[in-house]
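1. When you get a sec, could you give me coordinates for this:
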Amino acid sequence: MKVLVICDALDTSQLGRKVKEELKKYLEKDKHSVATFEIQTEDMHHCIGCFGCWVKTPGECVFKDISSDINKAYIGSDIAIFVSPVRYGCYTPAIRRTLDRMIPNILPFFKKIKGEQHHAPRYKKYPGYIVFGYGEDITKEEAETFHSLCKANALNLQAKKAATYISRSESDVTDRLISLCNYLKECEQ
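-> The predicted structure is shown next:
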């Protein structure tokens, strides 16, 4: 299975390092083909909402930076895993910027899904959308917000399969990663 991993490179917390190291070990052990991007906000331009990726250069952002490579890897993957500290129930700025720059992968047109307006797909196939959030001081409300945010992003990015995992300590990282790997095995079937 082709797996894309997108991480926030600026997080150097002990918990963050453990999550990234253990995730890498589990994915290698299960023999997935893995592409990894360690993102910093400086790696890519802000989305300026120009809609050039929809009308001027369809499917490609007008800014040529690392997001072009990420978008190609995203569409070519079976599963995309976003790894981010949870900050106030949200992703870090680097992960948020990456997601903002993924809009070339969808169309500017809308369709109704479960009573909500969402973008129409540009491509026939999209990867599953998995988010692994972590932080030692995540409140119950922040976790609920994070789950809702991830679910909405997965729906808008056309993911047929999606899951969110949250780890609050080094001791529960292994359990969450085992659950994630079991989910990946289900996705392969």
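2. from here on, contacts and neighbour counts on C-alpha atoms
-> OK.
3. what packs against the one helix or strand residue 81 maps to?
-> According to DSSP states H and E, residue 81 maps onto strand 79-85. Packed against strand 79-85 by the contact rule (3 or more C-alpha pairs under 8 Å, 6 or more residues apart in numbering; DSSP states H and E) you find strand 2-8, strand 128-134.
4. Pick the most buried one from the ones you listed.
-> strand 128-134 (a mean of 24; mean count of other C-alpha atoms under 10 Å).
5. if we can go back for a sec, distance to residue 188 for the helices and strands packed on strand 79-85 - can I get that in CSV?
-> Output for those, formatted as CSV (distance: least, C-alpha to C-alpha, whole Å):
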stretch, distance to residue 188
strand 2-8, 10
strand 128-134, 11
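6. closest to residue 70 out of those?
-> strand 2-8 (8.6 Å; C-alpha to C-alpha).
7. Would you do the same for the sequence below? I want to compare the two.
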Amino acid sequence: MLMVPAWSDGRTESIAGWAEAPPTGVGEYTVEAVPVAATAPVSGRGDEAVQGGFACRGLLGDAQAGPTVCLSRVNPGLAQFFFDLRWHLAPKSGERVVTGILIRQEDRAEPFQVIAGLDARTATQIDNAGFELIDMDFDGYLDMRLIAGGTAGPNVLYRNWLWLIQEEPFMESPGAR
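-> Take a look at the predicted model:
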């Protein structure tokens, strides 16, 4: 059975355990590899978006830094991915600052993509550190976006990464920034 984040008290739990009450804190990961059936990715026709979801877990309480871990399937024909958002609280502003994202396949311990050097700032009240997975380019694959920072008005600035079918990592889309 695939095990997902090991919590600070030493417990591990299966993905099914994510529906239960949240634990007290996130620790390191443990993964027991499982065979993954070879399935072909499902392609969109260009006129609909994949309606995928994602679930995130983060530290509870007054944590000053830590990971927020999200789980999602980018396409029904692909394995699930873990998105590990690394963040800390800015000392003066109190904003949550996401500094990096590590992305790994559910049955692998090592990330296949590391996005470093981020300085994405959000209020602590914003869910999932401002992280979302949505199909922005209507290709049938979920893309990733992260709130880059607040503005004085109602607009929100995002950093966007598109899943490129041929490349298979997420590629930042500077034009959609």
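8. so what number do they get for TM-score?
-> Overlay of the two chains. TM-score (TM-score structural alignment, normalised by the length of the second structure): 0.23; 84 aligned residues with a C-alpha RMSD of 6.4 Å.
9. quick revisit: got the angle between the strand holding residue 81 of the first structure and strand 2-8?
-> Angle, strand 79-85 of the first structure to strand 2-8, by axes from the mean of the first three to the mean of the last three C-alpha atoms, to 10 degrees: 20 degrees.
10. Now the element after strand 79-85 of the first structure, going C-ward?
-> Tracing the chain past strand 79-85 of the first structure, the next element assigned as helix or strand by DSSP H and E is helix 93-100.
11. After that next one, heading C-terminal, what element do we hit next?
-> Next along from helix 93-100 of the first structure, by DSSP H and E: strand 106-113.
12. what helices or strands is that following strand leaning on?
-> Secondary-structure packing of strand 106-113 of the first structure (3+ C-alpha pairs under 8 Å, 6+ apart): strand 116-121.
13. For the strand it packs on, could you pull out the residues that count as buried?
-> Judged by neighbour count using 16 or more other C-alpha atoms under 10 Å, the buried positions of strand 116-121 of the first structure are 118, 119, 120, 121.
14. who's in contact with the closest residue to the second one other than its chain neighbours?
-> Spatial nearest neighbour of residue 119 of the first structure, excluding adjacent residues (C-alpha to C-alpha, 6 or more residues apart in numbering): residue 110 at 4.4 Å. Taking C-alpha atoms under 8 Å, 6 or more residues apart in numbering, we find residue 110 of the first structure in contact with 117, 118, 119, 120.
15. hmm, back to that, tell me the angle the strand holding residue 81 of the first structure makes with helix 93-100.
-> Put simply, strand 79-85 of the first structure runs at 150 degrees to helix 93-100, going by the same axes, to 10 degrees.
16. Between the buried residues of strand 116-121 of the first structure, which sits nearest residue 81 of the first structure?
-> Nearest to residue 81 of the first structure among these: residue 121, at 19.6 Å, using C-alpha to C-alpha.
17. so what's the closest one closest to, chain neighbours aside?
-> Using C-alpha to C-alpha, 6+ apart, the closest residue to residue 121 of the first structure is residue 106 (4.9 Å).
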